[in-house]
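*Asks:* coordinates for the following, if possible.
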Amino acid sequence: DWEEYSEILRERMGLDNKMLRRFYDMAKQTPKRVVFSESNHLNMLKAAETCVNEGICYPVLLGNEEKIASIAAENQISLEGVEIVNLRHDREESRRLHYAKLLSEKRSREGYTFQEAAEQMFNRDSFGMMMVESGDADALITGVFGKYLDTINLAKDIIGIREGLNHIGAMHIVNSKRGVLFLADTLFNRHPNSDV
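*Replies:* A predicted model of the protein is given here:
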């Protein structure tokens, strides 16, 4: 059993991390559709390839097929098992308009118009978040190029905060030689209290 052999080697070399392996195992049991919005970045393509090879998710890359294929070919990255959605292509017009309709209806009380939403659907993060919001995807990975706060505000506007909750938070998982550290909330709530 190669999988078992690999685990034993990692353990002997001190590279074993039971918690991360557990996350991987959980992801493998029910792989989700994950949108990679900044798929013209080499690290995103490498991550998508790894996800396919590990069987932990079904990557959906947003962007121009030719550009993505070119970057992948230059770096010997396989795109097999990866879906590419060119949100700017005419074939995606009906989906862009559908997402724009959903978003403009959701934010209509704020004075947000269909035209504004339709224009916003040419933005990769906005389109990807609407994929998640509408159930066409389960998660979105972004943040290589944009500012963190801008991305979070966009997510709050498009996806929103779960009903019954008032705040968002962040947690970093740091894998160190001393073990795994969970750092929360290092980004949003400067003075957290029991409400946060």
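
*Asks:* contacts, neighbours, all on C-alpha from now
*Replies:* OK.

*Asks:* what's next to stretch 151-160, contact-wise?
*Replies:* L103, D125, S126, M129, M130, V132, E133, G143 (Cα atoms under 8 Å, 6 or more residues apart in numbering).

*Asks:* let's compare: structure for the following, please.
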Amino acid sequence: MEVFESLKANLVGKNARIVLPEGEEPRILQATKRLVKETEVIPVLLGNPEKIKIYLEIEGIEDGYEVIDPQHYDKFDEMVAALVERRKGKMSEEDARKVLVEDVNYFGVMLVYLGLVDGMVSGAIHSTASTVRPALQIIKTRPNVTRTSGAFLMVRGTERYLFGDCAININPDAEALAEIAINSAITAKMFGIEPKIAMLSYSTKGSGFGESVDKVVEATKIAHDLRPDLEIDGELQFDAAFVPETAALKAPGSTVAGQANVFIFPGIEAGNIGYKMAERLGGFAAVGPVLQGLNKPVNDLSRGCNADDVYKLTLITAAQAVHQ
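*Replies:* Below you'll find the model as predicted:
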């Protein structure tokens, strides 16, 4: 089954509610139309109810979604109090009221934090920092997780792989890299991928040397110690991780080399370049970044996204909410 059809099937009966703070944006509205028609996800749009209703009625959508106007919200005082408490000593009541009125991402994140919705998707017109910062301040990371990371689902036909971290951590140390690998395994399973995790490097099993190689070797050991149940191997060059014939020569006996489906890059430079090369030269669709490690799911769109990207990332966010 195609990956997004599989996600849709797993969401049947769950009624996952996902807030889209940029509710008046045309791409968001087009994605809402599709979500209502094709899935059981309930989009919760922030914005002017009249404008949104008129647009969607013209598109033949009369129900199956919700609209919240941050300027006239009956739980606003409760939200202000919760934000002040969450940001103890860092935000006054006056500041909280101001930010919730002026910044839809803070408003959306507070809906998630209070359990009024199950997740959030933003970033069509906001920067990554504007989307992620409120999530890190308010929702924060899961217990035993020290940082969030960003993974891309790479899809071509029936092929699916996961690349991480291609979006958040610039130069992760060994402990961070191990954590990224473990969280990527969780994300992979959500997509129906049984993870075989390759810790990538320019070296395979000692063929090269340097601080970067040492970091990947150490990260592999840490990940093994933390999650001995996961199939993780490193350090591996990409060809050794992906090509069975190369794996037989460079990493004989490895249960991951030659058959990896989750690729952990040593830093954001390699990760960002790698996923874009796979996308542009290899013909893969890159979906994400999927933010990993948060207590509740919040995901960031590219400002260059289209309605299909919004639709897919909303499905993923709903799946994360159900999976957690």
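
*Asks:* ok so, going back, adding secondary structure as columns, could you present the contacts of stretch 151-160 of structure 1 in a markdown table?
*Replies:* Compiled in a markdown table, these are given as follows (DSSP: H, G, I helix; E, B strand; the rest coil):
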| residue | secondary structure |
| --- | --- |
| L103 | helix |
| D125 | helix |
| S126 | helix |
| M129 | helix |
| M130 | helix |
| V132 | helix |
| E133 | helix |
| G143 | coil |
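
*Asks:* tell me the one of these nearest K32 of structure 1?
*Replies:* K32 of structure 1 has its nearest neighbour among these in V132, at 11.1 Å by Cα to Cα.

*Asks:* surely that closest one and I141 touch.
*Replies:* No. Judged on Cα atoms under 8 Å, V132 of structure 1 makes no contact with I141 at a distance of 10.9 Å.

*Asks:* the aligned partner of R95 of structure 1 in structure 2 and L315 of structure 2, how far apart?
*Replies:* Counting by TM-score structural alignment, R95 of structure 1 corresponds to K75 in structure 2. Remark: distance between K75 of structure 2 and L315 of structure 2 (Cα to Cα, to the nearest Å) = 27 Å.

*Asks:* out of these two, which sits in the busier spot?
*Replies:* Higher neighbour count among K75 of structure 2 and L315: L315, with 24 against 10, using other Cα atoms under 10 Å.

*Asks:* not counting its neighbours along the chain, what's nearest F238 of structure 2?
*Replies:* Sequence neighbours aside, L200 is the residue nearest to F238 of structure 2 in space, at 6.3 Å (criterion: Cα to Cα, 6 or more residues apart in numbering).

*Asks:* where do the helices sit along structure 1?
*Replies:* 2-12, 18-29, 42-54, 65-74, 93-106, 114-120, 124-134, 148-158 (DSSP state H).

*Asks:* those helices into JSON lines, with extra columns for distance to V35 of structure 1?
*Replies:* Output for the helices of structure 1, formatted as JSON lines (distance: least, Cα to Cα, whole Å):
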{"stretch": "helix 2-12", "distance to V35 of structure 1": "28"}
{"stretch": "helix 18-29", "distance to V35 of structure 1": "15"}
{"stretch": "helix 42-54", "distance to V35 of structure 1": "9"}
{"stretch": "helix 65-74", "distance to V35 of structure 1": "14"}
{"stretch": "helix 93-106", "distance to V35 of structure 1": "15"}
{"stretch": "helix 114-120", "distance to V35 of structure 1": "17"}
{"stretch": "helix 124-134", "distance to V35 of structure 1": "6"}
{"stretch": "helix 148-158", "distance to V35 of structure 1": "14"}
